Structures are given as C-alpha cells and as structure tokens.
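Novice: Predicted structure and sequence below. I'll ask about it afterward.
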Amino acid sequence: MPDLVIICYIFFLLSSYNTTAEDVKCTQQERKVLLELKNNIVIDRCGLLASWGNQEDNKDCCRWKGVHCSNYINSSVIIKIDLHGFDTSSPHPCLEGKLTPTLTELKHLSYLDLSYNNFLGEPIPNSIGSLGKLRYLDLSHAGFGGGIPHQLRHLSKLETLFISSNSFEDTLSNDNFQNFSRLKDLDLSNNSKLTLNFSVDWIPSFQLDTLKLRSLALGPHFPKWILTQRSFSYLDISEAGISEPIPTSFWNLLTLNLSFLNMSNNNITGKLPNLSHPIFDHWRPLEVDLSFNSFEGTIPSFLGNVSSLKLNNNKFSNPIPLLCPKSKIVLLDLDLSNNLSSGELPDDCWENMDELSFLNLESNQFSGKLPQSLGAIKQLQSFRLCDNTFFRSPTHFIMELLLFGHP
C-alpha cells in the first residue's frame, strides 16, 4: 500500500507540471496584458509581435513568439517573455514604443528580455519591482531613461541584471543592491550619467560571475568592494576614471574561471606585481586588456600564459621578462605599442612564442638589430615595428621573412 501511495503521488506531480503545448492554455487575463503591451508598441520592424493577436484561432498566447508558459494544476502561467530586438540585418531597434506597467500582473514571470529595442527615453516602470519571481532581467540597449526605480531592489530572486547602454540619470548606493543575494551577472555599462556611490566598507551579499561597469564613474579610487568578489569569469571596469594602483590583493583573488579582464582606458598607475598564481601557471583562454593607462616599470612574465594581452599606451620600460619566457607559452595576440621600452630585442627567446599571430611593438624606443629568431614565429599574421630606431628597416626585414623564411 505505501508503494501505491508513492506511485500515485509521483503521477500527480508529473501531471501537475506537464508543460506540453497541447495542455498549456493562455488565460484571458494574461492575453489581455500582452495585447496591451503590443498596443503600446508603435513600430515592430522585425515582426516580433506578428503572431500576437486576438483572433479566435490565435487566442492561446502561450503559442505566441517570445512567450513561454508553464502548466501547474490545470492553470497556465507565463514564465518567460523574450523579445530581444537584436537584428544584424538592420541598424534600427526592432520595437519602438512604451512599456505597459500592467506586466506586473504576470505574477509568475521569471525571465524578461526586452533588450535592443527603443522605449523612447521612458523610465523603467516602477511596477517591474513587483515581479517577485523574476530571476533574469535584460533591459540593455533598450532606450530607457530617467531614474532607475528603487522598487527594483525588491527583486530578491534576481540572478541576472543587464541594464547597459541606456540613458539613465541616477545615483545607485548599497541600498539598491541590498536584497540581491542571488545575483550572479551584473551589467550597468555605458550609462554615462549613472553614478555608483557605495560605502568604502561595503560588502555585498552576492558573489558575481560577470561584472560589466564600462564607462561608469567608479574612480578615482579602485572600488574596494570588488575585492570581495572571488569567482569572476568576466570583469570589465574600463573607462571608469580609476587613477590609482591596483591593489596587489586583487590579483590573488582571481580564479581559474576568469576568461576576460578589461581595465583599459583608465589612468591606473604603479607597477604590476611579479606574481606566482595558479591562474597564470598554465596557458588558458584568457583575454587581458590593460591598455591606455599609466602602468610603468617591468612587464612580469606571469602575464605570458594568456591568449590575448593588450598593454599598449602605457609607460612600461622593460618587456624582457615577458618577451623572453623560460619555457614555451601559447600567447596568440600581444600589443606593446606606445610604451617606453628601449634597448635591443632578445635574440634567443622567440622560439618559445611561436604561436603568436599578432605582435605590435610600434612606437617604443627599441634599437639595434632585429633578431633573426623572429623567423621562428611561424603563425605570425600581423607584425608591427614602426617608430623605433632599429638599424635595419622593419619593412625590409619583414620582406625577407616572407620571401626566404629568414632575414
């Protein structure tokens, strides 16, 4: 008898969560909310809402494009709306219009993507803060403006928040993020009038995997709260007005999950530490961009075990530890242009960098002979040496490499 009870219970659960298209039906109220959203859209260049209608044979909004439903105990609920408007064939956004505040009536909505559309400078409706089950919210590149409603702080289940490339004018503080303990991915980039005003001793309740704060006013100090994050795979704090050295402890916090690091176009000063860190012990597909800053001194060798390294437009004076690795590295792209590096290039190291496809040493103070061992870089596709003081013309040197395989 107990076995029979368990079997019946399992059957009940499976039937309760059945999400097949044949069983899921759209309720009249949900359909009304979506049709109101459509009526507020004045232009639909991509046909995102073409399937949305109220005809007798088209009333099931669970079958409409971009709408996903779930069935629970004989009643359907909309759980996902994906109307992202990115279209590579057109420079214009797909949808233009206003966002209806009645979306808040979709109580079970957990996923909302309205990115790459144009909502005509309107603020985000306050009512979105009432979508208590929302886990994913993408309003990036969507033409929103004004302030960011404080009601968003109530979205305590939020895991992804993307609101980049809008026209927000606001100041965000600790309080705006106090309930986001589940947050994993955050993108606030490219909102030039959006300011972050966090307490110096703020310790967020979340641990981020992705953080994108490009073109925000974070500086002049390095944001200390970033040092509390220990699981980044993607970090972009470029063009952020930072003008002090990177704390050494930052490098020790990086993990093997990291695949992208961009701190370019700041005015970061100081020297890079010569670290021994597991993340740099072996080659991995990691892009590092520290260009357009004021770093100086020696370029440490630990940066050689990445796939792409941009250190151009700094004040580095000694690249030899990087250019002369003790063992083979698989660095593919290296840009050291517009630095203060001088002296002769090493002649016996290039065979350990034979996977390079892009090498830029332009606009430094290198002199002397161009080493013949550069010919060991068999994968080289782009090689830039101009604006140095080599004995021999770089153009002549490269022509010999192309014609004869050696200078």
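Specialist: That came through, no problem.
Novice: only C-alpha atoms for contact and neighbour calcs from this point on.
Specialist: OK.
Novice: And stretch 92-100, end to end?
Specialist: End-to-end distance of stretch 92-100 (CA to CA, to the nearest Å): 22 Å.
Novice: got it, and stretch 82-93?
Specialist: Termini of stretch 82-93 sit 15 Å apart (CA to CA).
Novice: What of stretch 175-190?
Specialist: With CA to CA as the measure, stretch 175-190 spans 22 Å from end to end.
Novice: again with stretch 62-70
Specialist: Start-to-end, stretch 62-70 (CA to CA) is 9 Å.
Novice: got the contact list for that stretch?
Specialist: With CA atoms under 8 Å, 6 or more residues apart in numbering as the test, stretch 62-70 has contacts from 17-19, 21, 24-26, 48-49, 51-52, 61, 76-83.
Novice: can you do 6 Å?
Specialist: Applying CA atoms under 6 Å, 6 or more residues apart in numbering, the contact partners of stretch 62-70 are Thr19, Cys26, Ser51, Trp52, Ser76, Val77, Ile78, Ile79, Lys80, Ile81, Asp82, Leu83.
Novice: Take these and keep only those in strands.
Specialist: Among those, the members falling in strands (DSSP state E) are Ser76, Val77, Ile78, Ile79, Lys80, Ile81, Asp82.
Novice: In JSON lines, list the residues you listed along with neighbour count.
Specialist: Putting the ones in strands among the contacts of stretch 62-70 into JSON lines (neighbours: other CA atoms under 10 Å) gives the following:
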{"residue": "Ser76", "neighbour count": "20"}
{"residue": "Val77", "neighbour count": "21"}
{"residue": "Ile78", "neighbour count": "24"}
{"residue": "Ile79", "neighbour count": "20"}
{"residue": "Lys80", "neighbour count": "21"}
{"residue": "Ile81", "neighbour count": "19"}
{"residue": "Asp82", "neighbour count": "16"}
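Novice: picking that back up, from the contacts of stretch 62-70, pick the one nearest Trp251.
Specialist: Asp82 (37.4 Å; CA to CA).
Novice: if I look at the closest one, how far off is Ser165?
Specialist: With CA to CA as the criterion, Asp82 and Ser165 are 18 Å apart.
Novice: do the same with Gln151
Specialist: Distance, Gln151 to Ser165, by CA to CA: 21 Å.
Novice: Looking at these two, which has the bigger crowd around it?
Specialist: Ser165 (22 against 14; other CA atoms under 10 Å).
Novice: alright, now check it against this:
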Amino acid sequence: MGFPLRFLSSLSLCLLALLLHRAMVTSGCFSMEREALLDFKAGIHDTHNRLSSWTGHHCCTWKGVTCDTTTGHVVMLDLRNTFDRALGGERMMNSSLLALSHLERLDLSFNDFSGIRMPEFIGSFKKLRYLNLSSTRFMGGIPARLGNLSSLYVLDLSVALYVDDYGNGYPVDNLEWLSHLTSLKHLDLSWLNLTGVPDWFSSVNMLPFLQVLTMYAAGLNTIPASVVHVNFTSSLTWSYPS
C-alpha cells in the first residue's frame, strides 16, 4: 500500500527544510546574525584592526565569534581587550546585537566605553550564562534590566563604571535587580561605588548558589547589623575589605 500524497508532500517539505538548514549552517552562519555582527563592527573604532577577520560569509570563523556546532547559531562573543588594543566608539553598543538571541557568553572586558551608558538591552539576552564587563568604565549607573538574566552563572562588573584618577567611582543607587539572578555562582562588584546602597547585602543574600563574591574598593566597611540570616552556600569564598 503506497503512502498518501499528503504524507509524501509533508515529508518532502521537512527534508527540504533540513537540507536548507544544514546548508545555512555549513555555509558560515545565519545571515541575520552575521549582519548584526557587521552592524556592530560598523560602530566601532578599531584602530588596531582587531576585527580584520570579520569579512565574508563565514562569521563562525571570525575572531572572537563562536557558533554552536549543531545549530550554527552564535553562542559566544569574546572581545576581551589585550595589550592595550581597546575597541571603542559611541555606537559600539547598539541593539543590533539582539539578533544574537542564542548568545550564552559575552565578554567585552577591558575595552573603552568611556562616555556612554551601559545599554539596557544587555538584559534581553535570556540565554546568557556568562557576562564580563570588567574595566569597561561605562558612564551612568547599572540598568536594572540586568536582573532579567536569570540564567547567569558568572557576572563580572568590576570597574564596569567610570572611576576617576582619585579612585571615585560613579555611584550605584540600587542593587535590587541582583536578587533575580538566582543561578549566579560568581559575582565581582569591585571598584563600584556602593556607598549609596544601604541594603546591598539583602540583595546579595538572595543568591542561594553564590560561591565566589569579590567586592574590593566598593566603599563598604561593614555588613549591615540588621542581617539575621545568611543564605549563602557553605562553600562561599569572598573578598571583602576589612
């Protein structure tokens, strides 16, 4: 007994879709993600040509870009600066990156963001597990939308806000968003000015899986006396000014 034409037609469409997907993955990367990366590049001052490999269709081979070997989606963007070859530019952080909806790791550490605010759209990367904005020196505060990153394991915000030559950092006035990052294991808030956050410990204390907490030079000298219960794991290691 033969197969119904409707079944064969559906099967053909499924096979065609699989072949097209495979061709798209093996050809380099998804066009929407590639265009987003190129738009990101267009807003960057790259005086040392760190992104010179960002040409052609094979964006999964570009320096700093990693794709999932199965799906072909971009899952990591590692643009950590080394040897004083900082990337910069007022348009560097534009929302075109939201096309990287499968992003799991984002490292922009040690690049020059002086003069622009930390973009709120970073809080829209729902699958992000690792975020490193260390020594990026953004102006302004920390957007509360970072609290949407409930899958984060690692968050490094050390010197993420501007610090002047006298060690004075831009004041942070709210850390309540931290309490929503319930998967967090590693948190670094060093060199953030937390003197205006009297309830900082309450927010940090809501992170049950936290294992590493670093808070050098955050303007804090004591743990609030109102703390009656510590919610940390027994394996917590933390660095805190005495």
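Specialist: Nice, I can see it. None of these values were measured; they are calculated from a predicted model.
Novice: Which residue ranges of the second structure form helices?
Specialist: 5-26, 31-42, 200-204 (DSSP state H).
Novice: Among the ones you listed, which comes closest to Ser234 of the second structure?
Specialist: helix 200-204 (14.8 Å).
Novice: Look up the average distance of stretch 28-39 of the first structure to its aligned counterpart in the second structure.
Specialist: Its matched residues in the second structure lie on average 1.1 Å from stretch 28-39 of the first structure after superposition (mean CA distance after the TM-score superposition for the first structure).
Novice: residues in the second structure aligned with that stretch?
Specialist: The alignment of stretch 28-39 of the first structure onto the second structure (TM-score structural alignment) covers residues 31-42.
Novice: Can you give me the neighbour number for the aligned residue in the first structure for Phe232 of the second structure?
Specialist: Using TM-score structural alignment, the partner of Phe232 of the second structure in the first structure is Gln229. Neighbour count of Gln229 of the first structure, defined by other CA under 10 Å: 19.
Novice: tell me the most buried of the helices of the second structure?
Specialist: Across these, the average number of neighbours (mean count of other CA atoms under 10 Å) peaks for helix 200-204, which reaches a mean of 19.
Novice: Pull the residues that contact that helix.
Specialist: Contacts of helix 200-204 of the second structure (CA under 6 Å, 6+ apart): Glu176, Leu178, Ser179.
Novice: list the contacts for the first one?
Specialist: Glu176 of the second structure makes contact with Ser203, according to CA under 6 Å, 6+ apart.
Novice: for the second one, same thing?
Specialist: Residues counted as contacts of Leu178 of the second structure (CA under 6 Å, 6+ apart) are Gly147, Ser203.
Novice: What are the boundaries of the strands in the second structure?
Specialist: 65-67, 74-78, 105-107, 130-132, 154-156, 186-188, 212-214, 237-239.
Novice: would a markdown table of those with distance to Leu220 of the second structure be doable?
Specialist: Formatted as a markdown table, the strands of the second structure follow (distance: least, CA to CA, whole Å):
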| stretch | distance to Leu220 of the second structure |
| --- | --- |
| strand 65-67 | 38 |
| strand 74-78 | 31 |
| strand 105-107 | 27 |
| strand 130-132 | 22 |
| strand 154-156 | 18 |
| strand 186-188 | 14 |
| strand 212-214 | 12 |
| strand 237-239 | 12 |
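Novice: Could you name the stretch from the ones you listed that's closest to Met118 of the second structure?
Specialist: Distance to Met118 of the second structure, taken as CA to CA, is lowest for strand 130-132 among the strands of the second structure, at 12.6 Å.
Novice: what residue is smack in the middle of the second structure?
Specialist: Residue closest to the mean C-alpha point of the second structure, counted by CA atoms, centre = their mean, is Leu131 at 3.3 Å.
Novice: The first structure: which residue goes with that residue?
Specialist: Leu131 of the second structure is assigned Leu137 in the first structure as its aligned equivalent, the criterion being TM-score structural alignment.
Novice: where's its match relative to Ser249 of the first structure, distance?
Specialist: Counting by CA to CA, the gap from Leu137 of the first structure to Ser249 of the first structure is 32 Å.
Novice: now do Ile7 of the first structure
Specialist: Relative to Ser249 of the first structure, and taking CA to CA, Ile7 of the first structure is found at 55 Å.
Novice: do the same with Asp87 of the first structure
Specialist: In terms of CA to CA, Asp87 of the first structure sits 42 Å off from Ser249 of the first structure.
Novice: ok, these two, which is more surrounded?
Specialist: Higher neighbour count among Asp87 of the first structure and Ser249: Asp87, with 13 against 9, using other CA under 10 Å.
Novice: which ones are touching that one?
Specialist: Here Asp87 of the first structure is in contact with no residue (CA under 6 Å, 6+ apart).
Novice: can we see that at 10 Å?
Specialist: Arg45, Cys46, Pro93, Cys94, Tyr116 (CA atoms under 10 Å, 6 or more residues apart in numbering).
Novice: what residue of the second structure matches up with the fourth one?
Specialist: With TM-score structural alignment defining the correspondence, Cys94 of the first structure maps onto Ala86 in the second structure.
Novice: correct me, but its match touches Ser114?
Specialist: No - the criterion here is CA atoms under 10 Å, and Ala86 of the second structure misses it with Ser114 at 11.4 Å.
Novice: joint contacts of these two?
Specialist: The contact lists of Ala86 of the second structure and Ser114 share Thr136, where a contact means CA under 10 Å, 6+ apart.
Novice: which one of those two has more residues nearby?
Specialist: Ala86 (21 against 18).
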